[in-house]
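J.: Prediction below, plus the sequence it came from.
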Amino acid sequence: MSYRIVIDSCGELTEEMKKSGRFTSAPLTLQVDEHTVVDDETFDQADFLKRVAASPNCPKSSCPSPEAYRDAFDCGVDHAYAVTLSAELSGSYNSAMLGKNLYLEQQPEAKVYVFNSRSASVGETLIGLKIQECEEAGMSFEQVVETVEAYIAGQNTWFVLENLETLRKNGRLSTVKAMVASALKIKPVMGATPEGTIIQLGQARGINRAVMQMVELTAAKVERPEEKILAVSHCNCPERAKMVKDALAQKAGFKDIIVLDTAGVSSMYANDGGVIVVV
């Protein structure tokens, strides 16, 4: 069976995923003041981060249109899937569902499914790889959906941010809390609930301590790491990502480890110096 996996641009694609022909990205649009950026292969992370740092306003994102998703599904394959940013954080999931319905109006027999990642960034990457694994194993469309939904339910996301400004600007962190945290160099260790909302799991003074606390939380939570892929994404801090990768590889023997630089939407949320871990 032929298949296509559409991942919104909050999910990073590995080089292998790009070359496989199985994956395509549905780009979101980012806005910093009057400057608009399409989150595709033209995204310039350094320029974007500079603009975000210079602006008093919160950067905004716009999800792909339903028509963009419909067109991505309409590619002559037997099975089409979409993986979107958590529905609690973005309208991308709802847009993909509308796109699916538009496509089914044209092709009522088509097999299309939209996965709400309940995560972001490399969480979406891992879900895309899971779909590919299931398809390559010869599962039916219904088996793929069931298996991947169970995988999403068992997935965990953690992150540590060097810079809390975007969270403060978009109202996810109070100004007072952000100022106190900044003055005391306190870095929160954040995670995602099963529904895909952001929660604070801990905190530490200094980014390296917070990162190591995230490593400890991850290692303690993961069961049967030898069966799982660990994914790490970072916003402009490859050394920090390597520290996380090496520490977790030492604590738990994962089947594989993927390290990726954040694309546009993830760069907007993580901000300069942020690290995200999903397993």
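T.: Yep, it's here.

J.: use CA for all of it now, contacts and neighbours both
T.: OK.

J.: Count the neighbours of the nearest residue to residue 45 once chain neighbours are set aside for me.
T.: What sits nearest to residue 45 in space, not counting adjacent residues and going by Cα to Cα, 6 or more residues apart in numbering, is residue 264, at 6.9 Å. Per other Cα atoms under 10 Å, the neighbour tally for residue 264 reads 32.

J.: what's near enough to touch the residue nearest to residue 237 when sequence neighbours are not counted?
T.: Leaving aside its chain neighbours, residue 237 sits nearest to residue 273 (5.3 Å; criterion: Cα to Cα, 6+ apart). By Cα atoms under 8 Å, 6 or more residues apart in numbering, the contact list for residue 273 reads 161, 162, 163, 234, 235, 236, 237.

J.: Kindly recompute the last result at 10 Å.
T.: Listed by Cα atoms under 10 Å, 6 or more residues apart in numbering, the contact set of residue 273 reads 160-163, 207, 234-238, 240-241, 267.

J.: Just flag the most distant two among the residues you listed.
T.: Greatest spacing in the contacts of residue 273, by Cα to Cα: 207 and 267 (17.4 Å).

J.: Now that we have the contacts of residue 273, can you turn them into a markdown table and tack on secondary structure, distance to residue 174 and neighbour count?
T.: Below are those laid out as a markdown table (DSSP: H, G, I helix; E, B strand; the rest coil; distance: Cα to Cα, whole Å; neighbours: other Cα atoms under 10 Å):
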| residue | secondary structure | distance to residue 174 | neighbour count |
| --- | --- | --- | --- |
| 160 | strand | 17 | 28 |
| 161 | coil | 15 | 24 |
| 162 | coil | 16 | 22 |
| 163 | coil | 14 | 19 |
| 207 | helix | 20 | 22 |
| 234 | strand | 24 | 30 |
| 235 | coil | 23 | 28 |
| 236 | coil | 25 | 20 |
| 237 | coil | 26 | 14 |
| 238 | helix | 29 | 16 |
| 240 | helix | 27 | 18 |
| 241 | helix | 27 | 24 |
| 267 | helix | 21 | 24 |
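
J.: ok, and here's another one to check against it:
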Amino acid sequence: MKVAVVVDSTSYLPTNILEKYDIYTIPLNVITNDEVYKENEIDNSWYYEQMAGSDELPTTSQPSIGDYILLLESLYRDGYTDVLSFHLSKEISGTYQSAISASTSVEDINVHVVDSQLSCAPLGFLALYAAQNKNVKPLEALLDDLEDMRQKENLNAYFLVDNLTNLQKGGRLSNAQAMIGGLLKIKPILEFIDGKIVAVEKIRTQKKAMSKIEAKLAEDFQVHKGKKITACLIHANAPSLAESYIEELREKFEDVTFILQEFGPVIGTHLGEGAIGIGYTVYDIDVSDF
């Protein structure tokens, strides 16, 4: 048995990690100024400039089934018998369903498609755990671990956006929620609930919203006191804010390992520039190379 790990590009795992652990990426696409780009092939800074200067919000699309089939056929030729394939929540993207459809088109390779019910860092944590354990644990035991790991109490994330405009335009939140956000000038805290993006708190200022996220994290972490917790702060073209905030979090949660990442074009499009998120897992993963 030879197991490959595949994750879609919204995990935003750095290149050195993908290469070290032989993690394969299937990219989503962004469409701006009538041009289609695979999100792992364009520079984040360039893209955020394009988005800021565009009159219309860029759009995003899932990987084509054809691209996924080509990847699976390549893995089969390389001797892989099984594929663990991780994707952002099926409630906000058709990527998961594309993976399911592609898996039925390639014979002689077993594809195990996992709906993370989240995106970004938590999605990457699932893929990283699988890659670090695929040669250590039997496949069935690893699949059981992954099913448990993706449960909300073991893998969760909070997001803070500057406003709800992009989410509303992209159809990821209701018009009513977006209208309320605009009228009140709030800083919404978002969470994935049953795979859907939900505004769980509506705070008036960014500072108060960040403090509220810290309080939520403190409550979550207390439940898992004594476990090795890994968390990621991820930002949308807001490095100064992210670097300042992560230092605060490291001081407050000394027993938690924090890493820093940036939202790529797909998720950055929907959350908007200036958004930040914090995802964490209580499963043991090695992030020393980040």
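T.: Good, I have the coordinates. Treat the numbers as computed from the prediction; the structure is a model and nothing was measured.

J.: Verify the stated contact: residue 187 of the first structure with residue 179.
T.: No - contact criterion Cα atoms under 10 Å: residue 187 of the first structure and residue 179 do not qualify, at 11.5 Å.

J.: More neighbours: those two, which one.
T.: Under the criterion of other Cα under 10 Å, the comparison of residue 187 of the first structure against residue 179 puts residue 187 first, with 24 against 16.

J.: Would you mind finding the match for residue 96 of the first structure in the second structure?
T.: Taking TM-score structural alignment, residue 96 of the first structure has residue 99 as its aligned residue in the second structure.

J.: Just the element for its match, please.
T.: For residue 99 of the second structure, the host element (DSSP states H and E) is helix 95-103.

J.: Repeat that for residue 177 of the second structure.
T.: Residue 177 of the second structure belongs to helix 175-184, assigned by DSSP H and E.

J.: C-terminal to that helix, which secondary structure element comes first?
T.: strand 187-193.

J.: what's the angle from that following strand to helix 175-184?
T.: Taking axes from the mean of the first three to the mean of the last three Cα atoms, to 10 degrees, strand 187-193 of the second structure and helix 175-184 form an angle of 160 degrees between their directions.

J.: what's the mean deviation for the next helix or strand after strand 187-193 of the second structure versus the first structure?
T.: Per DSSP H and E, strand 187-193 of the second structure leads on to strand 196-203 as the next helix or strand towards the C-terminus. With the two structures superposed, strand 196-203 of the second structure lies on average 1.3 Å from its match in the first structure, counting by mean Cα distance after the TM-score superposition for the first structure.

J.: Distance check, the match of residue 96 of the first structure against residue 65 of the second structure.
T.: 7 Å (Cα to Cα, to the nearest Å).

J.: Those two - which one has more neighbours?
T.: residue 99 (26 against 18).

J.: average gap between the helix or strand containing residue 242 of the first structure and the second structure?
T.: Remark: residue 242 of the first structure resides in helix 238-251, with elements defined by DSSP H and E. With mean Cα distance after the TM-score superposition for the first structure, helix 238-251 of the first structure departs from the second structure by a mean of 2.6 Å once superposed.

J.: Secondary structure element holding the residue nearest to residue 257 of the second structure when sequence neighbours are not counted?
T.: In space, and not counting its chain neighbours, residue 257 of the second structure is closest to residue 230: 4.8 Å by Cα to Cα, 6+ apart. Per DSSP H and E, residue 230 of the second structure falls inside strand 229-235.

J.: again with residue 74 of the second structure
T.: Per DSSP H and E: helix 65-77 holds residue 74 of the second structure.

J.: State the span of the first structure onto which the helix or strand that that helix is followed by is aligned.
T.: Note on helix 65-77 of the second structure: by DSSP H and E, the next helix or strand toward the C-terminus is strand 82-87. Using TM-score structural alignment, strand 82-87 of the second structure lines up with residues 79-84 of the first structure.

J.: now residue 177 of the second structure: how far from residue 197 of the second structure?
T.: From residue 177 of the second structure to residue 197 of the second structure the distance is 11 Å (Cα to Cα).

J.: For those two, work out which one has more neighbours and name it.
T.: Counted by other Cα under 10 Å, residue 177 of the second structure and residue 197 do not tie: residue 197 has more neighbours, with 20 against 16.

J.: And for that one, nearest residue in space, chain neighbours not counted?
T.: Per Cα to Cα, 6+ apart, closest to residue 197 of the second structure is residue 191, 5.7 Å.

J.: what's near enough to touch that neighbour?
T.: Per Cα under 10 Å, 6+ apart, neighbours of residue 191 of the second structure: 118, 156, 157, 158, 159, 160, 197, 198, 199, 200, 201, 277.

J.: Please repeat the previous calculation with a cut-off of 8 Å.
T.: 157, 158, 159, 197, 198, 199, 200.

J.: Make CSV out of the residues you listed and add distance to residue 5 of the second structure.
T.: Shown next, in CSV, are the contacts of residue 191 of the second structure (distance: Cα to Cα, whole Å):
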residue, distance to residue 5 of the second structure
157, 22
158, 26
159, 27
197, 26
198, 29
199, 32
200, 33
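
J.: residues in contact with the most centrally placed residue in the second structure?
T.: Geometric centre of the second structure, nearest residue: residue 120, 1.2 Å, by Cα atoms, centre = their mean. The neighbours of residue 120 of the second structure, taking Cα under 8 Å, 6+ apart as the test, are 10, 11, 12, 88, 263, 267.
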